[in-house]
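In: the following comprises the amino acid sequence and a computationally predicted model.
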Amino acid sequence: MTTTIGLIIIGDEILSGKRVDAHLPKVVQLLAARGLQLGWAEYIGDDPARITATLRRTFASGDIVFSTGGIGATPDDHTRQAAAAALGRPLVLHAQGAENIRQRVLQVAREAGQEVDLNAPDNLQRLKMAEFADGAELIPNPYNNVAGFALGSHYFVPGFPVMAWPMIEWVLDTHYAHLFNREARAERAVLVYEMAESLLTPLMVAIEAKWPAVKVFSLPSVGDATTRRHIELGVKGEPAAVQAAFDHLREGLDLLGAEYQAHL
């Protein structure tokens, strides 16, 4: 059975266009480097009810899920609370997570040559970032040591790429190395020029019927002043099956009299 990996990207700033999401392409890259593939992705605003409902559904799925954003301590951060609500668990202060935050506060104060009161309201507020659903485990944050958290096969990291990406890599390399197979997938494609997609559909259907381990993809382009109208037509999947399916694809294109060229 194929393991499904999902990605949830949380934040009004993404949906409003104030920031452009960089997590999706990066996670695809991190997974591909390990022979893995993203199965789905969702964008959600800072809506506690919607985040809770989404997490309740994804917890039930059994998928491996990475969630970025919303784990801070400001009023617009709801992910920690939503994860607890989705599982019906209380929020509790994680002892090591809280100690990490205190040590970070002390480090920043030392570097600035300042005295610090760990019981000051602002520092007590920072400890909210270590309040997770009961039973959560920490995800180390190499940037500032303020941890993310894991609940089952769900992994919650900050929205900042400089923190989130190494944390996601740590999860993959620590917990899922047994899934890595850098030779597990292959992809071959051609560019087919000036041909209607409908004429290629029977060939695509026939290939998927003959090679169930292969997916056929078709990406049309209308062209522009420098590029002719074309379709990127290809196959992806298990390497041995991909090669056989690709040979059949080219034979089918030859029979159709199509003009095409290899596409890397």
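Out: In hand now; what should we look at? Numbering: from 1, shown residues only.

In: C-alpha from now on. contacts and neighbour counts both.
Out: Will do.

In: count the neighbours of residue 256 for me.
Out: Residues near residue 256, counting by other CA atoms under 10 Å, number 13.

In: now it: how far from residue 220?
Out: Look at residue 256 and residue 220: by CA to CA, to the nearest Å, they are 18 Å apart.

In: same question, residue 233
Out: On the measure of CA to CA, residue 233 and residue 220 end up 8 Å apart.

In: of those two, give the one with the bigger neighbour count.
Out: More crowded of residue 233 and residue 220, by other CA under 10 Å: residue 233, with 23 against 17.

In: what helix or strand does that one sit in?
Out: strand 230-237 (DSSP states H and E).

In: what angle do the next helix or strand after that strand and strand 230-237 make?
Out: Note on strand 230-237: by DSSP H and E, the next helix or strand toward the C-terminus is helix 239-256. Using axes from the mean of the first three to the mean of the last three CA atoms, to 10 degrees, the direction of helix 239-256 lies 150 degrees away from that of strand 230-237.

In: got the contact list for helix 239-256?
Out: Applying CA atoms under 8 Å, 6 or more residues apart in numbering, the external contacts of helix 239-256 come out as 183-189, 203-204, 207, 211, 213-214, 234-236, 259.

In: okay, one more to line up with it:
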Amino acid sequence: MGFGAIIIGDEILSGRRQDKHLTKLIELFSERGLKLSWVRYVGDHPSLLTQTLRESFETGDIVFSFGGIGATPDDHTRQCAAAALDLPLVLHPQAEQIIRDKFGDEITDHRLQMGVYPQGSDIIPNPYNQIPGFSIRQHFFVPGFPVMAWPMVAWALDTHYRHLHHAEDYVERAVTVWEAYEGRLIDLMERICVDYPTVTLFSLPSFAEGDRKRSVELGVKGAKDEVAAAMSCLCKTLSERGYHWEDK
């Protein structure tokens, strides 16, 4: 089981709007010692969105979906989620009450449509304007507006997945290896992966430009004790091979 994200909207793919959700989602995850496994961008195309959600539901991952849950003609997420699960759309009674309380005598059928979800959904509270999002099968559907979406994601992480948080124990460490070629360090990377299978290794090369020297940023992330052991082995081997390195 991993964490994924689906970011929906033609306006993002066309460049009319810049996506801000991915950076914030990574921040929210990092604060809780979690990490994002994958992200997909999808336009407002019902058949493509339905197929994307069908594939996403099949993964068993915990997924956050941004956008398309309103009641305008270009909002398709609620309908596509239902189609992906072969479920009917129904007006959620708690969502209905929240929407009726908000709009009072100004309630309309179009506004009530914002409370229509795949059958069996739960609501996600919206602290900004009270119109809820919904969740089903470990998928959390929130609006595209950051001011609404981000508190709703934080609520879901803290309410449903607090037992997965490990911010205090999850760390990331890296060193910069100067004048190194990534290809000549592959055997060391493979050794770290075999000897310390619970950590995640990463390698980011930088090429010489002007006064900047060639280097490789080499590091691991994971549980604190395992990271410390893996980095000790990595740095010791780098020194034995004659590389100059320094902590990031």
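Out: Thanks, I have it. Since the model is a prediction, treat every value here as computed from it, not as a measurement.

In: run a quick neighbour tally on the residue nearest to residue 181 of the first structure when sequence neighbours are not counted.
Out: Of all residues not flanking residue 181 of the first structure in the chain, residue 35 sits nearest, at 4.7 Å (CA to CA, 6 or more residues apart in numbering). Other residues within reach of residue 35 of the first structure, judged by other CA under 10 Å, total 16.

In: all helices for the second structure, in order.
Out: Counting by DSSP state H, the second structure has helices at residues 10-14, 21-31, 46-59, 77-85, 93-103, 109-112, 146-160, 186-195, 224-240.

In: for residue 155 of the first structure, see how far away the counterpart of residue 232 of the second structure in the first structure is.
Out: Here residue 232 of the second structure is matched to residue 247 in the first structure, going by TM-score structural alignment. Distance of residue 247 of the first structure to residue 155 of the first structure, computed by CA to CA: 41 Å.

In: so which of these two has more stuff around it?
Out: More neighbours surround residue 155 than the other of residue 247 of the first structure and residue 155, with 22 against 11 (other CA under 10 Å).

In: list the contacts for the corresponding residue of the second structure for the more buried one?
Out: Using TM-score structural alignment, the partner of residue 155 of the first structure in the second structure is residue 140. Residue 140 of the second structure is in contact with 62, 63, 64, 65, 124, 133, 134, 153, 156, counting by CA under 8 Å, 6+ apart.

In: need the buried ones from these selected in PyMOL.
Out: Provided next is the PyMOL selection string for whichever of the contacts of residue 140 of the second structure are buried by 16 or more other CA atoms under 10 Å:
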select buried, resi 62+63+64+65+124+133+134+153+156
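
In: which of the contacts of residue 140 of the second structure fall in strands?
Out: Among the contacts of residue 140 of the second structure, DSSP state E puts 62, 63, 64, 65, 124, 133, 134 in strands.

In: now for those, which pair is the farthest apart?
Out: 62 and 133 (15.6 Å; CA to CA).

In: okay, now the closest residue to residue 11 of the second structure other than its chain neighbours: neighbour count?
Out: Excluding the flanking residues, the one nearest residue 11 of the second structure by CA to CA, 6+ apart is residue 17, at 5.4 Å. The tally of other residues near residue 17 of the second structure (other CA under 10 Å) stands at 11.

In: map residue 17 of the second structure across to the first structure for me.
Out: So residue 17 of the second structure corresponds to residue 19, using TM-score structural alignment.

In: for residue 149 of the second structure, same thing?
Out: Residue 149 of the second structure maps onto residue 164 in the first structure, by TM-score structural alignment.

In: state the distance from its match to residue 5 of the first structure.
Out: Taking CA to CA, one finds residue 164 of the first structure at 16 Å from residue 5 of the first structure.

In: name the residue in the two with the higher neighbour count.
Out: Set side by side, residue 164 of the first structure and residue 5 show more neighbours around residue 164, with 24 against 19, by other CA under 10 Å.

In: next, the contact list for the more buried one, please.
Out: Taking CA under 8 Å, 6+ apart, one finds 68, 141, 157, 158 in contact with residue 164 of the first structure.

In: the second one and residue 163 touch, don't they?
Out: Yes: using CA atoms under 8 Å, residue 141 of the first structure is in contact with residue 163, at 6.3 Å.

In: if we can go back for a sec, any idea how far the match of residue 149 of the second structure lies from residue 231 of the first structure?
Out: Taken as CA to CA, the span from residue 164 of the first structure to residue 231 of the first structure is 36 Å.

In: over to residue 112 of the first structure?
Out: Taken as CA to CA, the span from residue 112 of the first structure to residue 231 of the first structure is 58 Å.

In: more neighbours: which of the two?
Out: The neighbour count for residue 112 of the first structure versus residue 231, taken as other CA under 10 Å, is higher for residue 231 (24 against 9).

In: so what corresponds to the more buried one in the second structure?
Out: Checking with TM-score structural alignment, residue 231 of the first structure has residue 216 as its match.

In: same question for residue 126 of the first structure.
Out: In the second structure, residue 126 of the first structure lands on residue 111 (TM-score structural alignment).

In: against residue 237 of the second structure, how distant is that match?
Out: 63 Å.

In: ditto for residue 219 of the second structure
Out: Counting by CA to CA, the gap from residue 219 of the second structure to residue 237 of the second structure is 13 Å.

In: the more surrounded of the two?
Out: Remark: of residue 219 of the second structure and residue 237, residue 219 carries more neighbours, 24 against 13, as counted by other CA under 10 Å.

In: on that earlier part again, who's in contact with the aligned partner of the residue nearest to residue 181 of the first structure in the second structure?
Out: Using TM-score structural alignment as the criterion, residue 35 of the first structure maps onto residue 33 of the second structure. Contact partners of residue 33 of the second structure, counting by CA under 8 Å, 6+ apart, are 165, 166, 167, 168, 169, 170, 171.
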